[in-house]
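Enquirer: Sequence plus predicted model, see below.
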Amino acid sequence: MSEQHNIEYKQSWHDDYLKGICGFANAQGGTIFIGRDDNGSVVHLQESKSLMESIPQKVRNQLGILVEVNLHQENGSHYIEIITLPYSVAVSLRGRYYYRSGSTTTELTGHSLTEFLLRRAGKTWDDVTEPAATLEDIDTASVDKFLGDALKAGRLPDVSGLSVGDLLEKLRLSEKGQLKRAAVILFGKDPGRFYPNMVVKMGRFGKDDADLKFQEVVEGNLISLMTEVTANLNHKFFTKSVDFEGLQRVERDEYPVAAIREMLLNALVHRNYMGSSVQIRMYDDSFSIWNEGSLPEGLSLDALKRQHPSRPRNPVIADVCFKGGYIDSWGRGTIKILEACKEAGLPEPDMQELDGGFLIILYKNRLAEEQLAKAGLNDRQLKAVAYVKEHGSINNSIYQTINSVGKTTATEELQQLVDMAIFSHTGMGRGSKYEWAGIGR
């Protein structure tokens, strides 16, 4: 058996391997074999009997846990198997905490350590009370905005007649009269007074990062940021003003509104609020949003492109945003972004974990046109693609008219676009039409 995420081979024992045992205990558990090389072959292990006594003792004394230690023999040589089960409590080694992620054992520090310890205590960062905050720190205008949005979404139980304090209690944003961090993030008058970097930075760049044309910085609570950031994007960054309420609207030669809105919401709801500010960058040919905070454990970049469970970093904040109609609770945010770009004829967005955070990049429409040209489309078919992007669909008669060709040629060339998964064909007879399906697959 080869080395895996929960299996390690070591030719001899070293006390430094206690870090690996600590990492396994804090993660999903695992096994370390002492007396096997990197290929899993058994090698001669000196003092195997004494190690059988010393290893469990060191683990117990320095980690405070129990492990299963077994002595095995193969081809006349002995090796030791150390089985570590996952622990529900945090395990430390000489005051330091280690965690096994993939095939790597890393020391947890800073925000990662804080989140880990909170999880082990059955808490998340946003579910902790903020002793310095009172109801005087809550912006009632933001609360009213949320209630109006929640009424439209129909996801909030009847709260008529409730005071702000009672409403926050009902939304699980307070505990025994004490506000939680989530309440300050969502509705605080000045959340930056409590937590740094309650900010969204926006920059318009030219050819590269060194070519900064202008920038804007927006501060405030989450509810106000959603409005202020989109207003700034419309006013100074987009060449065409877009309606962020009408999610089905797609601007010609602009980025799809649904994708931008979903990207912004994901960044605000799922960010690490003790880390760096959210950063929005617009270039001549791309638009990106980065937020502090890596993907949740067990969730990969590939999983974001398909149906996957929702594992919010800030579940209290996410629940309120769900009730307000801003997000759903099915982990479909990234799928919506992919679908919106496909419908708009844009290349697939680039999603990556970068610098301790999550980055998603949208690319301009003209890149899609280049891909279509490379796909071997003729001028008539490219003209039809442009027509569909502007008008939503095309039929055989229109194809004939705009290209001055007969019905047979139009039928053949439209079918080619369907076969290449660029168009989809629906209906029959007079109801027959061709719609955008995406870049050829």
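Expert: Good, I have the coordinates.
Enquirer: going forward, measure contacts and count neighbours with C-alpha atoms only.
Expert: OK.
Enquirer: Show me what the longest helix belonging to the chain is packed up against.
Expert: Ordering each helix of the chain by length in residues (DSSP state H) puts helix 48-63 first. On a contact count with 3 or more CA pairs under 8 Å, 6 or more residues apart in numbering; DSSP states H and E, helix 48-63 meets strand 68-74, strand 77-84, strand 92-93.
Enquirer: tell me the most buried of those strands?
Expert: strand 77-84 (a mean of 20; mean count of other CA atoms under 10 Å).
Enquirer: Summarise which helices and strands it is packed against.
Expert: Against strand 77-84 (3+ CA pairs under 8 Å, 6+ apart) you get helix 18-26, strand 30-34, helix 48-63, strand 68-74.
Enquirer: another structure for you, compare them:
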Amino acid sequence: MEENTYLEFKRQYTDNIKKEIVSFLNAGGGKIIIGVDDEGRVVGVEDLDDCMLRIINSVRGISPDAMSFVSVQPVVKAGKTCIEVVIEVGTNRPYYLRKAGMISRGVYMRIGPSCQPMSQESIMKMIEDYGVGHFEENRSLEQKLTFHTLNKKMAKMNMPFDRDILLNMRILDDVDQYTNLGLLLSDQNPFTTKAVYIQSSSQTDLDSRREFTGSLLKQLDDAFQYLSSYNKDHSYPQMALWEVLTNMFIHRDYTKRGSNYIYIYNDHMEFRSRGQLIDGISLETVRVGFSESRNRYLAEFFYHLQLTDSYGTGIHKILDGFDDDHEPLFVEVPGEFVVTLYNMHFSPNKKGREDNDNGEEKLLVYLKKHPFITRLKCEQVLDCGPTKSYRVLSRLVEKGKVKKIGNGRNTKYALKNER
């Protein structure tokens, strides 16, 4: 029996065992047998209980929480008691030593029969591949951070800028190291937003370029001011511009490299955010206002600073500012989520857009012949998408002409005077 990619021997417990566990979590899983020397000779473990306790405490020093992926149990080999540590492949990679942080001396990978520190480039690649679900909570690779913008913003809100609130908001972790959420809110935030004004439909005719840098809070203010300079005639609802911007930052996938982009044309604005919709969310659920944030703690922080309202209200604020002829367009493309807002002072381009008839009369005619209508049937009657059908039905309910029956997928609509 020899050491290999999935098997490691340890004569006795040492602190280095936690590095081995991390390396297996980040690779293909494996097994550590304590009480066997490097030559494969069984020597056994003297103080079984103490050794097992120290191993368990070592696992507790790994982030993200890896306890459910590691089992520790006594085994008998060649008549001697040893300890077998079985490590499964972790689902929240990369794993790292909490005290060291997510840097080379804290992140390890199993390569052949040895445990090797990962390079910063390899760590970032693993975050991009596996780390979407917990990016905010991971320790920032950069710890020399300043928070001038955040401090000013919190002072205006009469909020203290101290250790307790930074811990509570998860800007600091439990060992006083900055998290990636802290990185996003810091003056050193590496993620940027780029804006381009294009005079004609050709993207080669570039009239103005801007790149917004620094804290997400600064980028939000700067980008909104920039957009407002192109909206002096109120071609777009200011609230819609604000909501689209905040959603770009809150829902962006920060494990993906590259910037968010804003393209400003004469007749529309296009907002391109890195990353696609998270699992379980579809374009249909987005259009009707269902929301689940990829960056939950960032969303909560924006809420506490009164930059956003509660989850799910933003989409309605975007839609409510436009008439049916200029209804915003939501599209998912490879690697990006795109929102298009149309200039209300331009005649709508009907190609590929929904019929500009508001559809209310069509639905009333249908309901006079049928006892009820579903949202899906409404889309068929109006030959439109779920967004327009939802809005037309909502208007009829508000006007008291139609009543809503049930909730969720079983929702139906009937004439108010019908049973």
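Expert: Nice, thanks for sending it over. As the structure is a prediction and not an experimental result, all values here were calculated from the model.
Enquirer: Next, the TM-score between them, please.
Expert: The TM-score (TM-score structural alignment, normalised by the length of the second structure) is 0.51; 246 aligned residues with a CA RMSD of 3.7 Å.
Enquirer: Check the offset of the helix or strand encompassing residue 110 of the second structure from the chain's centre.
Expert: Per DSSP states H and E, residue 110 of the second structure falls inside strand 108-111. Taking CA atoms, centre = their mean, to the nearest Å, the mean C-alpha location of strand 108-111 of the second structure is offset from the chain mean by 27 Å.
Enquirer: With stretch 83-98 of the first structure instead?
Expert: For stretch 83-98 of the first structure, the distance to the chain centre is 27 Å (CA atoms, centre = their mean).
Enquirer: Tell me the buried residues in that stretch?
Expert: For stretch 83-98 of the first structure, a neighbour-count test (16 or more other CA atoms under 10 Å) marks 83, 84, 85, 86, 87, 90, 91, 92, 93, 97, 98 as buried.
Enquirer: Over to stretch 207-223 of the second structure?
Expert: Buried-residue list, stretch 207-223 of the second structure, by 16+ other CA under 10 Å: 212, 213, 214, 215, 216, 217, 218, 219, 220, 222, 223.
Enquirer: Same question for stretch 239-253 of the second structure.
Expert: Those buried within stretch 239-253 of the second structure under the rule 16+ other CA under 10 Å are 240-253.
Enquirer: Kindly reformat those residues as TSV containing secondary structure and distance to residue 337 of the second structure.
Expert: Output for those, formatted as TSV (DSSP: H, G, I helix; E, B strand; the rest coil; distance: CA to CA, whole Å):
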residue	secondary structure	distance to residue 337 of the second structure
240	helix	17
241	helix	16
242	helix	17
243	helix	15
244	helix	11
245	helix	13
246	helix	14
247	helix	11
248	helix	9
249	helix	12
250	helix	13
251	helix	9
252	coil	9
253	coil	10
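Enquirer: and those as JSON lines, adding distance to residue 173 of the second structure?
Expert: JSON lines is the format used below for these (distance: CA to CA, whole Å):
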{"residue": "240", "distance to residue 173 of the second structure": "35"}
{"residue": "241", "distance to residue 173 of the second structure": "33"}
{"residue": "242", "distance to residue 173 of the second structure": "30"}
{"residue": "243", "distance to residue 173 of the second structure": "29"}
{"residue": "244", "distance to residue 173 of the second structure": "30"}
{"residue": "245", "distance to residue 173 of the second structure": "28"}
{"residue": "246", "distance to residue 173 of the second structure": "25"}
{"residue": "247", "distance to residue 173 of the second structure": "25"}
{"residue": "248", "distance to residue 173 of the second structure": "25"}
{"residue": "249", "distance to residue 173 of the second structure": "22"}
{"residue": "250", "distance to residue 173 of the second structure": "20"}
{"residue": "251", "distance to residue 173 of the second structure": "22"}
{"residue": "252", "distance to residue 173 of the second structure": "22"}
{"residue": "253", "distance to residue 173 of the second structure": "21"}
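Enquirer: Just give me the closest of those residues to residue 355 of the second structure.
Expert: Nearest to residue 355 of the second structure out of these is residue 240 (CA to CA; 22.2 Å).
Enquirer: what's the matching residue for the closest one over in the first structure?
Expert: Aligning on TM-score structural alignment places residue 240 of the second structure opposite residue 259 in the first structure.
Enquirer: hang on, its match packs against residue 343?
Expert: No - contact between residue 259 of the first structure and residue 343 fails when scored by CA atoms under 8 Å: they sit 10.6 Å apart.
Enquirer: circling back to that earlier point, so which of the helices and strands packed on helix 48-63 of the first structure gets nearest residue 301 of the first structure?
Expert: strand 77-84 (28.4 Å).
Enquirer: so the closest one versus strand 68-74, what angle?
Expert: 160 degrees (axes from the mean of the first three to the mean of the last three CA atoms, to 10 degrees).
Enquirer: what stretch of the second structure does strand 77-84 of the first structure fall on?
Expert: Against the second structure, strand 77-84 of the first structure falls on no residues (TM-score structural alignment).
Enquirer: tilt between that strand and strand 30-34?
Expert: Going by the same axes, to 10 degrees, strand 77-84 of the first structure makes 160 degrees with strand 30-34.
Enquirer: before we move on, the earlier item: could you tell me where the helix or strand following the strand holding residue 110 of the second structure falls in the first structure?
Expert: Sequence order places strand 114-117 as the next helix or strand after strand 108-111 of the second structure, per DSSP H and E. Using TM-score structural alignment, strand 114-117 of the second structure corresponds to no residues of the first structure.
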